[in-house]
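*Asks:* no sequence for this one, just the structure:
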């Protein structure tokens, strides 16, 4: 059995309001006999509550070392970059001293490559570098990294991470292609985000207060970050178009928070929209209830090529819950929905097309039910956490 040291800045359990990939994977690896340590920081959607600058937790057999560096999607670019840099530099101590056989660095941010590379170079430890987002390409396309010199340095560091890794884990086919373009000789394994088939189910019990509040409505759920990469304002535009068409029985429910939330709420108020509710951040257990209540869900990103490679938690939660997905991205998500019949896609920033997709499903409950059944089946057959955690674990043995 291996001693696995992981650098990942967003660790969260189901009591929090963020993705639980590493909670779910690491507890399975620990149960299989591996000694697993995660070095992390404090994301504002996490449930970790530190008692000092460094707090050690023991969660389901996994050691969690949490540095009290606060990170939020609401923070500006410079503050986020400073937090990323602090985490990477302070993590070097653990990279050079903690007992381990394998090091995993999970990016973004790509700065987690610093402790990973040093453990690889100075201690000869195999490095598994995970790409959850294509950095720095995402930051460049979204205008967060504009300086030409900084871009060249970031791209050079990206190549360094890929070329010095035993394996690069990519979370989508598009990310895998992006890695191979940068480092053609890299060994790449595609292990996507996974579906929590136990927490997100079609038969989750819905609180009566939640059900009563939306009685008689077709509930369209968006559960995720309202940040720079997400096409958040598009939610208000869709609500506006639905109101214009007189679809008073359709309600958009927004569960989440982020940089753009305040502007969205202000715009909805200015337009007098009564068909969009902002619920805020909720723990994953309650998010599962909102999915059970919903009739269909939305998966939205801004129309940048790099975002078509994303592997968003909201997609896998919707599939596990057995809900049709209305998606605005190109790339692998559109291909998955087309192939599986688990949802519909339209072009980003086209509120009319989005409204038409929603209304088409409103008028056809049998089609909604069939799509929901197919969504659950594809979650079970392709994205079950037990199988994907086992695939990742195999990398410890090669």
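*Replies:* Happy to help now that I have it. Quick caveat: nothing in here was measured; it's all calculated off a predicted structure.
*Asks:* use CA for all of it now, contacts and neighbours both
*Replies:* OK.
*Asks:* remind me, longest helix of the chain?
*Replies:* Secondary structure of the chain per DSSP state H: the longest helix is helix 77-97.
*Asks:* what sits up against that helix?
*Replies:* Here helix 77-97 makes contact (Cα atoms under 8 Å, 6 or more residues apart in numbering) with 7, 9, 39, 41, 67, 69-72, 109, 111-116, 118-119, 122-123, 144.
*Asks:* Which members of those residues occur in helices, if any?
*Replies:* Here DSSP H is the test, and the contacts of helix 77-97 give 113-116, 118-119, 122-123 as lying in helices.
*Asks:* another structure for you, compare them:
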């Protein structure tokens, strides 16, 4: 069997960032399934390489998290055109696996189905266009309706759908009927991330000695609502809590967040920008808690953020500022707490008990790791994913 994966934002462990598609591709290769990926790169030249048995085609298509709506749209449509042209030259493909976001990857899969009679499976990690519509990024009614029609057409054309959470599956079922939908959430790499004692060298380098460390590692976009993270740092300082905040990642809001922290003269927060996977591991190792933050927009509660699963694997107390399935899960398993998104003083109230009661903190951290191993371990989810193709 030969599988073609379309993913505009494919990342490798060396490059860092979200590497779900790498895990999925590797799970296929490890089971003897020939796997080809077409992705985009900021390099100026096309590149073809073999990555641990995965054939990776990188198309020169500029993209950055700081891009505005127009530049993002141009990049997305350029990927559609170029990926379809390239895919048409790849022989003997049995099935296409198209990974959103962006939604336009599904348009490429639709075109390949029409052009080559190639069946496709569509992965939905975020509900588009619901998210940009609810966030008021897409304001034009006619344009929004066009995107909704495209979404429905992509779902209807798919051989089956993979949803990254139960709420996403439910939302899709409300839009289309009689379509097989698998649920394969994001992956916890329990081999790479492990609960460890704090490294004193790392603590000295990052200035966190003797502190309760709360880290946020991930995208710094509008959807993440990280002004709240800054407000929590300010509230903690006012309450004289021995908490140090670490904010790592890249995105359109990076400079704004730096400015906000400087304006408030916060000395209890470190903003690092993008860090590679090894540095993520190091920051995790000195963190007591991991913050998963979203803007107060209902549709964002359906997502399946990578940072949540990395933090579970690392055995960290989980802190969220939104409702939905993750809030319900961390409360049920007692591995985390939710804080009021409107009142950063609630962060102080919820976190302070863990600072003073180390046994309570350790119990929640153990529960995080147990949840990662029992429900989200890479090996288990890799088997589930590969079986979608092996049982066709």
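*Replies:* Nice, thanks for sending it over. Only a predicted model underlies this, so the values are computations on that prediction, with no experimental measurement involved.
*Asks:* Could you get me the TM-score between them?
*Replies:* Remark: TM-score between the superposed chains equals 0.96 [TM-score structural alignment, normalised by the length of structure 2]; 389 aligned residues with a Cα RMSD of 1.5 Å.
*Asks:* buried ones in the longest helix of structure 1?
*Replies:* Using 16 or more other Cα atoms under 10 Å as the test for burial, helix 77-97 of structure 1 gives 80, 83-85, 87-88, 91-92, 95-96.
*Asks:* Please apply the same query to stretch 198-209 of structure 2.
*Replies:* Using 16+ other Cα under 10 Å as the test for burial, stretch 198-209 of structure 2 gives 198, 203, 208-209.
*Asks:* Contacts made by it with the rest, please.
*Replies:* 244, 270, 282-283, 285-287.
*Asks:* cutoff 6 Å now
*Replies:* By Cα atoms under 6 Å, 6 or more residues apart in numbering, the list of residues contacting stretch 198-209 of structure 2 from outside reads 285-286.
*Asks:* Endpoints of that stretch, how far apart?
*Replies:* 10 Å (Cα to Cα, to the nearest Å).
*Asks:* Pull the distance from it to the chain's centre.
*Replies:* Mean-position distance between stretch 198-209 of structure 2 and its chain equals 27 Å (Cα atoms, centre = their mean, to the nearest Å).
*Asks:* Which stretch of structure 2 lines up against the longest helix of structure 1?
*Replies:* Counting by TM-score structural alignment, helix 77-97 of structure 1 falls onto residues 69-89 of structure 2.
*Asks:* Please apply the same query to stretch 296-314 of structure 1.
*Replies:* Mapping stretch 296-314 of structure 1 onto structure 2 (TM-score structural alignment) gives residues 289-307.
*Asks:* Need the residues that contact that stretch.
*Replies:* For stretch 289-307 of structure 2, contacts defined as Cα under 6 Å, 6+ apart pick out 126, 131, 167-168, 214-216, 223-225, 316-321, 324.
*Asks:* buried stuff in it?
*Replies:* The neighbour-count criterion (16+ other Cα under 10 Å) identifies 289-296, 299-307 as the buried residues of stretch 289-307 of structure 2.
*Asks:* Just give me the neighbour total for the alignment partner in structure 1 of residue 255 of structure 2.
*Replies:* Counting by TM-score structural alignment, residue 255 of structure 2 corresponds to residue 262 in structure 1. When neighbours are counted by other Cα atoms under 10 Å, residue 262 of structure 1 registers 11.
*Asks:* And residue 140 of structure 1, by the same measure?
*Replies:* Applying other Cα under 10 Å, we find 16 residues neighbouring residue 140 of structure 1.
*Asks:* And for residue 276 of structure 2?
*Replies:* 15.
*Asks:* What's it aligned with over in structure 1?
*Replies:* Using TM-score structural alignment, the equivalent of residue 276 of structure 2 in structure 1 is residue 283.
*Asks:* Comparing the longest helix of structure 1 with structure 2, how large is the average distance?
*Replies:* Taken over the aligned residues, the distance from helix 77-97 of structure 1 to structure 2 averages 1.3 Å (mean Cα distance after the TM-score superposition for structure 1).
*Asks:* any idea how far residue 281 of structure 1 is from residue 161 of structure 1?
*Replies:* Per Cα to Cα, residue 281 of structure 1 is found 34 Å from residue 161 of structure 1.
*Asks:* higher neighbour count, these two?
*Replies:* Comparing residue 281 of structure 1 with residue 161 by other Cα under 10 Å, the one with more neighbours is residue 161, at 25 against 21.
*Asks:* Counterpart of the more buried one over in structure 2?
*Replies:* Alignment note (TM-score structural alignment): residue 161 of structure 1 maps to residue 154 of structure 2.
*Asks:* likewise residue 108 of structure 1?
*Replies:* In structure 2, residue 108 of structure 1 lines up with residue 101, judged by TM-score structural alignment.
*Asks:* For the aligned partner of residue 188 of structure 1 in structure 2, the count of nearby residues, please.
*Replies:* Residue correspondence to structure 2 (TM-score structural alignment): residue 188 of structure 1 is matched to residue 181. Number of residues near residue 181 of structure 2 (other Cα under 10 Å) recorded here: 20.
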